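J.: Sharing a model that was predicted from the sequence below.
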Amino acid sequence: MSADKTLFILVSFCIFVGIVFSLSLPVFTNLYFGYNEFHFFIRQFSVGMLSILIMWSLSQLNADKSLTIIAFGIFFICLFLMGIMHYLPESMVTSAGGAKRWIRLPGFSFAPVEFFKIGFVYFLAWSFARKLDEKKKSLKEEIKLIFPYVAVFILVVYLIAVMQNDLGQVIVLAVTLAVMLLFAGTSKRLFMLTVIGAIIVFIVAVFTSEHRILRIKIWWGTIQNMVLSILPDGIAKALRVENAPEPYQISYSLNAIKHGGLFGQGIGAGSFKLGFLSEVHTDFVLAGIAEEIGFFGVLVITAAIFLIVYRIFRISNRSENRVYYLFSLGMGLLIVFSFLMNAYGITSLTPIKGIAVPFISYGGSSILALSVGIGMVLMISKKAKL
């Protein structure tokens, strides 16, 4: 059987969209830093072509022979790299927000956490398929079964949220873990307990970091008037934050989306990318795209992302092997949660978390890692009864 060609084409389309806007959106950044006008385009084009080649190459392999070796290789290598990154000299790592997130190699840098997510999802799928089943168990028995995973996840939280100051990635992995547990056969009671535990960890992580508290205040400052207007005066007064920081980036993001209207200003004709949205080709890429190709253009991109997720879930649902079923499910969850977190962030529905738009945001590590994951799903699709 052949791999899922529709999934391959949809992912390739999204990668090409990212390549096009890597030429259009970072014009101010090129000028500000004195880069060549094709600086970001050349890099995104090179990574995009390599990613498509990797997807195709992996899709040709036999999942029964190659999948476990590739996935565990990625998992353990990236776990090791994430553990030692903090201790590497400055010449070997690139920092962001005071945290070391990228390892420098000749000619490029890469973020191990992006690849680790793929290996971690496979590790969960492989382990859940062996440890969990549909048999009815008491809550105590279920907690005992998942305790080792909680311990592993605490390590992941430390390596990513603490060492790399990247709570967004932890949130995506936490929600993915909770949903995979539910589909692996655990009860809804345990699912709710897992969600409550994740919320507690999130609250602790936020209130132990001044940077995260500031982000929450900026977000709340954007929406508090709308929310508090429907609450009783006493409650509204208690919840109101006076002198909240000005949410400049969110305001520019919303104005860029509004300026784009239904059909956009035209590719290359956006104005909010000219020094207003400072990360318009990365975190705010959807806002930049919305200004240039409008609501309907973003609707097409959104439809493509959700069709990708649908195809992955279809492969998952039709896989008889439980490891393949759970891994494909986890990959689909990673993509949809990442997309929604970014989309909700730029529209002020949730705080901004710095999560890339899958396949489209500028950044080699994210695109390459997801392409490896999609290549593995394409391997599995040859075994599924599509």
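T.: Now that the structure is in, tell me what you want to look at.

J.: Please count neighbours and contacts with C-alpha atoms only from this point.
T.: OK.

J.: Give me the next element, helix or strand, following the lengthiest strand in the chain.
T.: Assignment by DSSP state E gives strand 99-105 as the longest strand of the chain. As assigned by DSSP states H and E, the chain's next helix or strand after strand 99-105 is strand 108-110.

J.: Put this next to the previous one:
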Amino acid sequence: MRQKLHHLDFSILVPYLLLVIFGIIMVYSASSSIMLVNGFKPSFYGIRQAWYAIIAIFVFAGLSFFLKLEIFKERKFVICFLEISLILLLYLIALKIIKGSDAAVNGAVGWIDLKVIKIQPLEIAKLALVIYLAYFLDRHDGSFSKGNIVENLYRPAILAAFMMFLVVIEPDLGGTAILAMIVIVMFSLSGIPVKNALIFLFSIAATVTLLVFLIIHWNPKFLQDNYQYQRLMSFMHPFELEQKGGAQLVNSYYAIHNGGLFGVGLGNSMQKRGYLPEPYTDFILSIITEELGVIGALVVLGILFYLMWRIMEVGIKAKSQFNALVCFGITTIIFTETLFNVGAVIGLLPITGVTLPFISYGGSSLIVLSTAIGLALNIAANEKIRREMDNR
């Protein structure tokens, strides 16, 4: 523990803490007006986010300083973590079958309500998949030469596909895409020939693009009432469909326009007062931009991208294949969530309900992401200790 404290990477720790603290402030700011109008305490969501942050920081500290990194490389731990995530995802499917639409939130059955906190199994599944792939690919390092790639990768590919299947039928297209990105990035960095990885990546991208293009132009009747389909159409025609699902994107545009370069001031957003639905979740960046301006939003995104770069840099310098892959996997989670969230807020990507990492309201996301950052800090400290020992 003393060694890890001595080798603590402040370039990861400080941005993480800044984002968590700023998230509490913005959740309070974005939710206070709606809570007041509905007869609740204006600080309701802000206080809950603060409690989530306290739990998350305790988990983060435990993973950073107290747990040995070798635990994450043990087969029993990896399989157990993976099994827990799959059981939770299967429980959601059972919940959907039994309760149907009554269990859905925003069109998807993605949460397990424990009263004190709602668990989102997808968040656990993301980290479980990263650790499992890092473990598997590390054990098979050097065996992905041309001719035996499929033979060595079919097991993790099938498992990842099954996990994505469980998520897509919730339905959660954004979560499915994040899991797919984790697989693509980690497979690509595991020693597979670059040519094969690029063919795999472009094949998936082309297939998804073609499917979306066909659905938009076909406009099938049986999908008219589907929540996910309505979101896709609202993304394509937000102003024409403002009364049928396009209101979020339209009011996001208004918030960004109102904020300008420097914003209207913290707490002074108009769009959070009933115009933008649930502004403290996946559209919190719109409120940040309105209150702190485009410059304020860019500062927040700059801190996020700096944090990603530092974790990725730890992975690049790591001598352990497992450590490197875990860092790249964690970076992929944060990057893809940020990309989907920002893309949805400014209308470049369909609205998928993906939240802004560390900022948006939500206990599951914050705790799991904090777990990932704690693991990254643990890896950073261990790599520094290993380099010092090698140089002696």
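T.: Noted; the coordinates are in hand. Predicted model only: the values in this text are computed from it and were never measured.

J.: one step back: next, the buried residues of the longest strand of the first structure.
T.: Using 16 or more other CA atoms under 10 Å as the test for burial, strand 99-105 of the first structure gives 99-103.

J.: How many residues are close by Q3 of the second structure?
T.: 12 (other CA atoms under 10 Å).

J.: ugh, wrong one, I meant G260 of the second structure
T.: 16.

J.: Run through the residues that contact it.
T.: Neighbour list for G260 of the second structure: 289-290, 293-294 [criterion: CA atoms under 8 Å, 6 or more residues apart in numbering].

J.: The first structure: which residue goes with that one?
T.: Counting by TM-score structural alignment, G260 of the second structure lines up with G261 in the first structure.

J.: A30 of the second structure and D390 of the second structure: what is the separation?
T.: Distance, A30 of the second structure to D390 of the second structure, using CA to CA, to the nearest Å: 50 Å.

J.: Have a look at these two and say which one is more surrounded.
T.: Shown here are A30 of the second structure and D390; by other CA under 10 Å, A30 has more neighbours (35 against 8).

J.: Give me the three-state assignment for that one.
T.: Assigned by DSSP: H, G, I helix; E, B strand; the rest coil, the conformation of A30 of the second structure is helix.

J.: which residue packs closest to it, ignoring adjacent ones?
T.: Closest residue to A30 of the second structure apart from its sequence neighbours, by CA to CA, 6 or more residues apart in numbering: Y280 at 5.1 Å.

J.: My guess is the one you found contacts T355. True?
T.: No. Using CA atoms under 8 Å as the test, Y280 of the second structure is too far from T355 to be in contact (9.5 Å).

J.: Name the SS class of the spatially most central residue of the second structure, please.
T.: Taking CA atoms, centre = their mean, the centroid of the second structure lies closest to E337, which sits 4.0 Å from it. Recorded secondary structure, E337 of the second structure: helix (three-state DSSP).

J.: before we move on, back to that, higher neighbour count, Y280 and T355 of the second structure?
T.: Y280 (28 against 22).

J.: Would you check how far apart the more buried one and T176 of the second structure are?
T.: Y280 of the second structure sits 23 Å away from T176 of the second structure, going by CA to CA.

J.: Which secondary structure state does the residue nearest to A30 of the second structure sit in?
T.: Per three-state DSSP, Y280 of the second structure ends up coil.

J.: swap in the one 10 residues further on?
T.: For E290 of the second structure, the secondary structure call by three-state DSSP comes out as helix.

J.: likewise the one 3 residues further on?
T.: Secondary structure assignment for G293 of the second structure (three-state DSSP): helix.

J.: Which residue comes closest to it once chain neighbours are left out?
T.: G263 (3.6 Å).

J.: Onto which residues of the first structure does the helix or strand hosting V130 of the second structure map?
T.: Under the criterion DSSP H and E, the helix or strand holding V130 of the second structure is helix 121-139. Aligned by TM-score structural alignment, helix 121-139 of the second structure falls on residues 112-130 of the first structure.

J.: how far apart are the matching stretch and its match in the second structure?
T.: Superposed on the second structure, stretch 112-130 of the first structure shows a mean distance to its aligned partners of 0.9 Å (mean CA distance after the TM-score superposition for the first structure).

J.: So for that stretch, what gets flagged as buried?
T.: Applying 16+ other CA under 10 Å to stretch 112-130 of the first structure flags 112-126, 128-129 as buried.

J.: repeat for stretch 20-31 of the first structure
T.: Quick answer for stretch 20-31 of the first structure (16+ other CA under 10 Å): 20-29.

J.: possible to save the residues you listed as JSON lines with distance to S57 of the first structure?
T.: Formatted as JSON lines, those follow (distance: CA to CA, whole Å):
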{"residue": "V20", "distance to S57 of the first structure": "24"}
{"residue": "F21", "distance to S57 of the first structure": "26"}
{"residue": "S22", "distance to S57 of the first structure": "25"}
{"residue": "L23", "distance to S57 of the first structure": "27"}
{"residue": "S24", "distance to S57 of the first structure": "30"}
{"residue": "L25", "distance to S57 of the first structure": "31"}
{"residue": "P26", "distance to S57 of the first structure": "31"}
{"residue": "V27", "distance to S57 of the first structure": "34"}
{"residue": "F28", "distance to S57 of the first structure": "36"}
{"residue": "T29", "distance to S57 of the first structure": "34"}
